[in-house]
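Novice: can't give you the sequence, but here's the structure:
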């Protein structure tokens, strides 16, 4: 099994480990330990009887022998001992990452300037509802994704991959992107020019703007030498008939139960422009914190919108 496949199936592997170690802990707690206790009691009774006979014959015995014998008889087998030690740790990690917070690593520059390659982020797993681990089925409704949220989700074309983009369209919205200006329901989003952004990987510059999406202000990067959409990169996807495309951009009406996602690095992001809408059942959680970046320590503890 490759490292990539392990990471993609980590939740399932963690679940299996939790079940196996939990079964062993439960079996030992309620069955195997009682068997060891019964065998120890029988052996100790025989030990006491033998010592009584020897004492009657005037033979003096070492008093520590009984305690050592009992400890040896009650000692857990190594495989049981390790399982019992690991079970609560594995269970806690599984609970935390399944229902509360899960760490992710940013692998690409599609969310620059908000998120950099190598950022280790935390994702809130409960803000959009409580979901069953592994199955990712929502069982308790909490909140709905809002425009401007940075969201992690299962890539619709390959459910084993996690993607991160910004929510720009919620169900019922008409999202239009023409000549690199984003319009939601007929309202063009305000943009404030900022100093040009240096792309560290390519060592070139992008135009940078502060964009206001609903109540969320965030930075975006624009490359003037690239088109607003590469039409030949647009794939077939469910509800594609809700979209129209041209060389200047696109317009899509977001269907019920779906979300339209775009990267902040607008001209270097493979997003809903190309592979379509994100269904509610694909949602993983809301990203909110950079907790580590080994190349940029100053980003540690950065909360973002």
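Specialist: Cool, got the structure. For clarity, every value in this text was computed on a predicted model and none was experimentally measured. Numbers count the residues shown, from 1 in each chain.
Novice: please count neighbours and contacts with C-alpha atoms only from this point.
Specialist: Noted.
Novice: pick out the residue nearest the middle of the chain.
Specialist: Nearest to the geometric centre of the chain sits residue 102, at 4.0 Å (CA atoms, centre = their mean).
Novice: which residue is the nearest non-sequential neighbour of that one?
Specialist: Of all residues not flanking residue 102 in the chain, residue 123 sits nearest, at 5.3 Å (CA to CA, 6 or more residues apart in numbering).
Novice: picking that back up, so which helix or strand takes in the residue nearest to the centre of the chain?
Specialist: Assessed by DSSP states H and E, residue 102 sits inside strand 101-105.
Novice: which neighbouring elements make contact with the following helix or strand past that strand?
Specialist: Note on strand 101-105: by DSSP H and E, the next helix or strand toward the C-terminus is strand 120-124. With contacts taken as 3 or more CA pairs under 8 Å, 6 or more residues apart in numbering; DSSP states H and E, strand 120-124 sits against strand 101-105, strand 283-292.
Novice: coming back round to it: relative to residue 96, how far out is the residue nearest to residue 102?
Specialist: 11 Å (CA to CA, to the nearest Å).
Novice: now do the shared contacts for the two.
Specialist: Residues touching both residue 123 and residue 96 (CA atoms under 8 Å, 6 or more residues apart in numbering): residue 102.
Novice: more neighbours: the two, which one.
Specialist: Using other CA atoms under 10 Å, the more surrounded residue of residue 123 and residue 96 is residue 123, with 22 against 13.
Novice: put this beside the first:
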């Protein structure tokens, strides 16, 4: 009876050792791990568990990397749209109408806040009124999808006329130092004597021709409210307010303040296409880049 009572002690120990071994095998073998468990164990040569390695993490990490990349790209796009819409925008000079102040191939940054009308924010943000002699970028009144850059000659209320190529504002001549190039070998009755009476140029906008004759007073044009009279510094090669009229206030985009890059444009007819111009620029960059104009302030 006593033997029968004591005999189960040995099997009990064996069962305990067997259960511990089974538990260890379950941990060591990934196939026996708990479904959905976050980690598995590996066995060292000495018989101990030495490390734990994650399962299914690479796929989750790749998804997180994708989401992080998409968020970064979205933030960059939103920031770029905000800057272009409200703060600054890049423009390129395509013609010689502003030489020597601005050259063909100059790339400009335009401050869109400088002239912005802020309403209640006027006292907090550095807005400025458009003044005479300011250089502005604006939407061309005849075709608003095009952008022009000119110098402001007349602001609302100013009286303007030209006589033999000399510009007069409110009865006083403008300092010719403002205009780098303005002398032509040929005299043009419309261009140099403005408003030009019965003289007309084929480049004059027909709507402006009719409007101009209704606002001429004693040989002068008076700039209406919320409009501006602009001209190019290279006045003999500039299609400006003389030819198509005033610039409305709402058309003005901003003030160019920096030439961030400048490159001479190819004159060859074979480089008319965008791809050809790009390839030409890359090949001839060292000699065609105007390094002295890079990061040059516009005045």
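Specialist: Okay, I see it. It should be emphasised that the depicted structure is a prediction, and the values quoted were computed from it without experimental measurement.
Novice: can you pull the contacts of the residue mapped onto the residue nearest to residue 102 of structure 1 from structure 2?
Specialist: Residue 123 of structure 1 maps onto residue 110 of structure 2 when the alignment is built from TM-score structural alignment. Shown in contact with residue 110 of structure 2 (CA under 8 Å, 6+ apart): 88-91, 137, 254-258.
Novice: equivalent analysis for residue 179 of structure 2, please.
Specialist: Residue 179 of structure 2 neighbours (CA under 8 Å, 6+ apart): 233-235.
Novice: got a winner among the residues you listed for most neighbours?
Specialist: residue 233 (25 neighbours).
Novice: which one in structure 1 is aligned with that one?
Specialist: In structure 1, the residue paired with residue 233 of structure 2 is residue 264, using TM-score structural alignment.
Novice: what separation do you get for residue 198 of structure 1 and residue 208 of structure 1?
Specialist: 9 Å.
Novice: and these two? which has more neighbours close in?
Specialist: Legend: neighbour count by other CA under 10 Å for residue 198 of structure 1 and residue 208, higher for residue 208 (21 against 15).
Novice: any buried residues in the host helix or strand of the more buried one, and which?
Specialist: Taking DSSP H and E as the criterion, residue 208 of structure 1 maps to strand 204-213. Neighbour counts over strand 204-213 of structure 1 (16 or more other CA atoms under 10 Å) mark 206, 208-213 as buried.
Novice: residue 84 of structure 1 pairs with which position in structure 2?
Specialist: Counting by TM-score structural alignment, residue 84 of structure 1 corresponds to residue 71 in structure 2.
Novice: can you confirm that match is in a helix?
Specialist: Yes - secondary structure of residue 71 of structure 2 (DSSP: H, G, I helix; E, B strand; the rest coil): part of a helix.
Novice: show me the contacts for it.
Specialist: Residue 71 of structure 2 neighbours (CA under 8 Å, 6+ apart): none.
Novice: what do you get for residue 236 of structure 1?
Specialist: 275-276 are the contacts of residue 236 of structure 1 under CA under 8 Å, 6+ apart.
Novice: tell me how far residue 13 of structure 1 lies from residue 20 of structure 1.
Specialist: 11 Å.
Novice: and if you look at residue 131 of structure 1?
Specialist: According to CA to CA, residue 131 of structure 1 and residue 20 of structure 1 sit 22 Å apart.
Novice: those two - which one has more neighbours?
Specialist: Taking neighbours as other CA under 10 Å, residue 131 of structure 1 and residue 20 compare with residue 131 leading, 20 against 14.
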